[in-house]
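Student: no sequence for this one, just the structure:
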């Protein structure tokens, strides 16, 4: 299926790109579904469900999992921080004012 792109108008090229992106999304969706079915089948061969293998158990080692908050903003308790990663600005400001991180512990 060779398409001579030089002979297409701008509108035809834009439509071709749009159609190709839709086709690619559809292909990825189908492939993900196939991969999920294959993973479920493999897990069942070992006597597990897919959830048992990848999601059900422990949050330990789960990429991107958030820990429990350890610190809270003194005036707005909805602002919290786990103590991991970058410090929120409100924590930085608190520390720069000479106050202790222990004062923010929940």
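Tutor: Alright, I've got the coordinates. Fair warning: this is a prediction, and the values are worked out from it, not measured in the lab. Numbering: from 1, shown residues only.
Student: could you use CA atoms for every contact and neighbour count after this?
Tutor: OK.
Student: could I get the full set of helices for the protein?
Tutor: Using DSSP state H, the helices of the chain run over 10-45, 50-51, 89-96.
Student: need these in JSON lines with distance to residue 58 and mean neighbour count, can you?
Tutor: JSON lines is the format used below for the helices of the chain (distance: least, C-alpha to C-alpha, whole Å; neighbours: other C-alpha atoms under 10 Å):
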{"stretch": "helix 10-45", "distance to residue 58": "17", "mean neighbour count": "13"}
{"stretch": "helix 50-51", "distance to residue 58": "11", "mean neighbour count": "14"}
{"stretch": "helix 89-96", "distance to residue 58": "30", "mean neighbour count": "14"}
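Student: quick one: the ones you listed as JSON lines, columns for distance to residue 2 too.
Tutor: Compiled in JSON lines, the helices of the chain are given as follows (distance: least, C-alpha to C-alpha, whole Å):
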{"stretch": "helix 10-45", "distance to residue 2": "13"}
{"stretch": "helix 50-51", "distance to residue 2": "42"}
{"stretch": "helix 89-96", "distance to residue 2": "55"}
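Student: take this one as well and set it beside the first:
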């Protein structure tokens, strides 16, 4: 392997090298994953199965989207369910002296 003196490289050359290394790593990992999948498919075939039959996971249950509880005062198409982080327009309203009830649907 060739040694590279990183101290001799400019910032642009270092950034190019960084991108090239990231691409090489991604390519290497992709190739190794493909090899692993091929080996697993071959092994499953020896037992009379397809790999997808053995790795199929139970379907996850998705929760329905929460209903909106608060509405933007100037744009009724913008809503918030009350879950998660408060949107900026709620924070701005609260900072202006309003309460959450002022935004309630």
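Tutor: It's in. Only a predicted model underlies this, so the values are computations on that prediction, with no experimental measurement involved.
Student: for residue 69 of the first structure, find the nearest of the helices of the first structure.
Tutor: helix 89-96 (13.1 Å; C-alpha to C-alpha).
Student: between the helices of the first structure, which gets nearest to residue 67 of the first structure?
Tutor: Across those, residue 67 of the first structure has its closest neighbour in helix 89-96 (17.1 Å, C-alpha to C-alpha).
Student: nearest to residue 75 of the first structure, of the helices of the first structure?
Tutor: helix 89-96 (10.5 Å).
Student: off-centre distance for the closest one?
Tutor: 28 Å (C-alpha atoms, centre = their mean, to the nearest Å).
Student: what lines up with residue 13 of the first structure in the second structure?
Tutor: The pairwise alignment with the second structure assigns residue 13 of the first structure to residue 14, based on TM-score structural alignment.
Student: next up, the contacts around that match.
Tutor: residue 6 (C-alpha atoms under 8 Å, 6 or more residues apart in numbering).
Student: what's the closest non-adjacent residue to residue 65 of the first structure?
Tutor: The spatially closest residue to residue 65 of the first structure, leaving aside those adjacent along the chain, is residue 59, at 6.9 Å (C-alpha to C-alpha, 6 or more residues apart in numbering).
Student: circling back: of the helices of the first structure, which approaches residue 73 of the first structure most closely?
Tutor: helix 89-96 (7.2 Å).
Student: how many neighbours does the residue nearest to residue 65 of the first structure have?
Tutor: Applying other C-alpha atoms under 10 Å, we find 12 residues neighbouring residue 59 of the first structure.
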